[in-house]
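A.B. asks: structural data only, the sequence is not supplied:
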C-alpha cells in the first residue's frame, strides 16, 4: 500500500482528498484503490477540518510533524499556495494538481493566465459559452470548482474553463489546454518567484506542453511587456494566435508572419480575423463591437471574443442588442464588476468605487486613468503588501498628476515609507473618516490598493466588503446612500 500525502488543506487540499477517495482508475504514479492518505497543513487545523479528514479515513499530521509527514509519504500532492522551496530535499515526491487533472480529464479545456484581468476574462468566457453554445461547461481553477473535483465530472462536462495562477502552473509537467490564453504581464509575486524571469517562466508553462493541434492566444502587446518574448515564441509547438485591441501595424504583420498563424484585432468598432495568404496579409470582419458593454477593457473583450469564435465558429450573439440580459447567472459567477472598479455608492454627490481586486500597481493605474477620463477629481486609496515589487516609481509618478485630476491620496497601512511618504491610516474607518472631511460633491473615491490583501484581511473580497460596509455605515449616519 502506497502512502500519499496532501500538503495544505485549503480548497485544493480538500478537493484532492475528495478526488483520491472517489477516483477509480489507476494514475501514472499510483493506484488510488491501494493507498493510505495523510494530510498536513502549515497551520493547525480546526476540529471540524480534522473531523473531515478522518471521515475520509485519512490521517492528520499536526504542524509539528512536518518532517515525519515528508519522510513517510511516497508521493505528496501540494497545494499551489505552499512554497516548495523550503522542501527541496523532497522535490522528487511532489505532484501538482494540474498533472493529476491532465491524467483524468479528457474533454476540451480553455485555460487563462496573466497578471491582470484573468478572472474577468475567465468569468465572461464561461458565461457566454454557457449561454450561447450547447456545451456543458464547468468553471475551475482559481474560481469555481477545485480542478480535481472538476476532473471527477469528466463524463458530464464538454468544456472546462480554468483560471490558473503562476503558483498552479509552475510545477506543471503535463497539462496542455486546447486553448491557452495569456492576458498580459507585469512583475508580481516576486516574494515567491524572486525574479521577473522566474515569474514569467511560471506563467509561460500554460503553453509549454501544447501540441500542434492546440492554440496559444497571445496579445501582441506582450512584445512591449517582455523583451524575451520572441525566443519564448520560437519554442512553442502550438498554433500561435495573436490578438490586438488596435489596428495591425506593419511591425505587427512581421511578427504575425514570423511567429503566428492568425490574428484577431479590433478596428473602428469591429472585430477582424487576419492571416497571411502567401506574402499578403488578408483580413475579414467577424463581428460588430457596438453592442459590447461600456465597462471593461477592449483588449479583454478581444481575448474573450477570440476564444468564443475559436470554440463556436462565430460571434453571432453580439447581433442581439440585449445579449447581456441573456447571460446565465450561477453561484460560481459573481458579477464581472464585483471588486473591479465596482461603483457601489453615491453619497452627497460623491461616487465610491471598490477596486479591491487591484493587487498590482498596473491595475490601480488602469482604474485611475479610467476615472480621470470622467473629468472629475479622484481621491485615491492605496494599500496592501507589495509582494516584492518596487512600487516607488508609481508613487512618484502620482505626484505629476494635476490636482484637478487627482485630488488627494490616502493609504491603508502602518508605515508611510512603504507608500512613498503619503499619509497612512491603520483602519478603514479612520481612513474613510478623514476622506469625508475633504470630499465634495462631484468627487470620485477610488479604493484601488495596488497590493495584496494579506496585511489586514483574509483576501481581496474581504477587503472590498469591509470598505463598502464602512462607507455605507458612514452614509447611514447622514442622508441615505444610493447603491
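C.D. replies: The structure has been received and is ready for your questions. Remember, predicted model here, so these are calculated numbers, not experimental data. Numbers count the residues shown, from 1 in each chain.
A.B. asks: contacts, neighbours, all on C-alpha from now
C.D. replies: Noted.
A.B. asks: need the residues that contact the helix or strand harbouring residue 126.
C.D. replies: Assigned by DSSP states H and E, residue 126 belongs to helix 118-132. Helix 118-132 is contacted from outside by 112, 135-139, 143, 161-163, 183, 300-301, 303-304, 307-308, 317, 326-329, 333, 336, using CA atoms under 8 Å, 6 or more residues apart in numbering.
A.B. asks: same deal with stretch 457-468?
C.D. replies: 339, 344, 354-357, 428, 452-453.
A.B. asks: cool, stretch 50-62 as well?
C.D. replies: So stretch 50-62 is in contact with 17, 21, 36-41, 44-45, 69, going by CA under 8 Å, 6+ apart.
A.B. asks: 6 Å instead, please
C.D. replies: The contact list for stretch 50-62 (CA atoms under 6 Å, 6 or more residues apart in numbering) reads 37-40.
A.B. asks: next one for the comparison:
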C-alpha cells in the first residue's frame, strides 16, 4: 500500500465519512499523519467511525463542534458537504486548505491519471476510456464517482498503471494541486445550482480539472460549446478539441461515414454499437484520451464495436408483451432526459420526477412530441404535471415511487410503446442514489406479467 510522501500537513480533519471520508482517513493514518474525524451520525450507529476508532484515530461523532478545528492545519471534506457548513466556513476563514479526497489521490498517483468531467456523459466516457486501455493491454484502474474511492485506488496503483477517474464539480472544487496528465472536459450545462448558487461558480469548479495542468499535459475538450472554449482558453496544457460540427485537424472529428483522430481514420460510424448523437460526442472524447495514452485503433475498434452502454444510462431492461422498458435513472438533469427522448421515435411513456432544485422544466417541451403519457413522482411531480398539461399530453398520473410508476405505465401502454424512466432530476428526495432508483424500476419491470 502506497503512502503519502513529503505530505506538508501534520494534523488533518476529515469532515464527513461515507466511503470517501473513511478511505481518506485510513490513507492519512497509514501515512503517519495525525487524523481527526468528525461525522454527524452517532458512534453507535456508525460502523465506519467505529472502524477508524479501532485504528486509534480520534473520532468525534453526533455533532459538529467548532473545537474539531483546534490544532488542525488541513481539512478533507466529503464532497457533498456544502461550503456554507459552519465548520467549513470557519476553516476557510482561518485560511486552512479545504480539499476533497481526489487531492490526496493526485498526490499519490497524479502523473498517471486521466480525469474526466462534464455535466453529462461522464460515466459513459470514463467507462469507454477504461475499456479502451484494457483492450490494448495497458494497466488501468477505474475510480471516482463511477467506481471505488480515488484515494483508495491510488494506494494500490503502480507507476506503470493509469487511473481513469470520473470527477464531479463537488470533488473538483476541493482541489489544491490536483492535475490529471490527461483531462477530458465533455460539456457544461446548467446543473447543481442548489449547491453552486451561480452558473459562474459551477463553471469555475469544473475548470479546476485543468487549472494546474502544465505544458506536458493534455486537455481534450468540446469545441462545439462556446462556454467550454472560453474556459479552456486559459489552460496551459496542450488542447485537443473534439467536434461534431467542424473538422478538427488537431483533434477528433467526424464526417458522414468515419470518425477521425487528426487526419487518421479510426473507425466507420456504422461499426459503432452505441447509438445517439450525445454518445458520439462521448465516443470522440474517449478516443482522444485513448489515442493520447497510446491505444491503437484496433483496441479502440474492439471496444466501440461491442460496447452498448452503462448501467442506468439508457439501459434496455426487458420487452414485456411488446413494450420496451428502458432504465435511464442516471438522467439527473434535463439535458440527459432530452437526449433520451430524442433517441426514440416510437410512442413513449415517460416516467419522471425527483429532487426539486428550483429549475423550470419548459425546455423539455419540444422533446415531448412522441410522449403519449407521463407518470410522475417525487418533489417535482407537480411541475411535470403542469408541463404535461401545457404540452397537450392528456394522460398523466402522479404515483408514490418508481415501482408504482412502472406498474402504472404498463397498465396504460400498448404493444410497440417505449416505457422510459428518465427522471430529469436527482434522486435524493426519495432514494439514496440514482442506482437505487434504477434498481427499483428494473425489479418492478421484471415482476410484470
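C.D. replies: That came through fine. This structure is a prediction, so every number in the text was calculated from the model and none was measured.
A.B. asks: out of the contacts of stretch 457-468 of the first structure, which is most surrounded?
C.D. replies: residue 356 (31 neighbours; other CA atoms under 10 Å).
A.B. asks: map that one onto the second structure.
C.D. replies: Taking TM-score structural alignment for the superposition, residue 356 of the first structure sits opposite residue 329 in the second structure.
A.B. asks: likewise residue 409 of the first structure?
C.D. replies: Under TM-score structural alignment, residue 409 of the first structure pairs with residue 374 in the second structure.
A.B. asks: contacts only, for residue 215 of the first structure.
C.D. replies: Residue 215 of the first structure touches 179, 238-240, counting by CA under 6 Å, 6+ apart.
A.B. asks: give the aligned equivalent of it in the second structure.
C.D. replies: Matched to the second structure by TM-score structural alignment, residue 215 of the first structure sits across from residue 218.
A.B. asks: picking that back up, what's around the match of residue 409 of the first structure, how many residues?
C.D. replies: Neighbour count for residue 374 of the second structure, taken as other CA under 10 Å: 26.
A.B. asks: from memory it sits against residue 348, does it?
C.D. replies: No. Using CA atoms under 6 Å, residue 374 of the second structure is not in contact with residue 348; the gap is 8.7 Å.
A.B. asks: how many other residues sit next to residue 358 of the first structure?
C.D. replies: 29.
A.B. asks: most surrounded residue in the contacts of residue 215 of the first structure?
C.D. replies: Of the contacts of residue 215 of the first structure, residue 179 is surrounded by the most neighbours, 25 neighbours in total, counting by other CA under 10 Å.
A.B. asks: now the helices for the stretch 301-449 of the second structure?
C.D. replies: 334-342, 381-390, 402-412, 434-446 (DSSP state H, counting those that start in this stretch).
A.B. asks: using CSV, please lay out those together with distance to residue 272 of the second structure.
C.D. replies: As requested, the helices of the stretch 301-449 of the second structure are exported to CSV (distance: least, CA to CA, whole Å):
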stretch, distance to residue 272 of the second structure
helix 334-342, 18
helix 381-390, 35
helix 402-412, 31
helix 434-446, 26
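A.B. asks: so which of the ones you listed is nearest residue 175 of the second structure?
C.D. replies: helix 434-446 (25.6 Å; CA to CA).
A.B. asks: next, the angle helix 402-412 makes with that closest one.
C.D. replies: 40 degrees (axes from the mean of the first three to the mean of the last three CA atoms, to 10 degrees).
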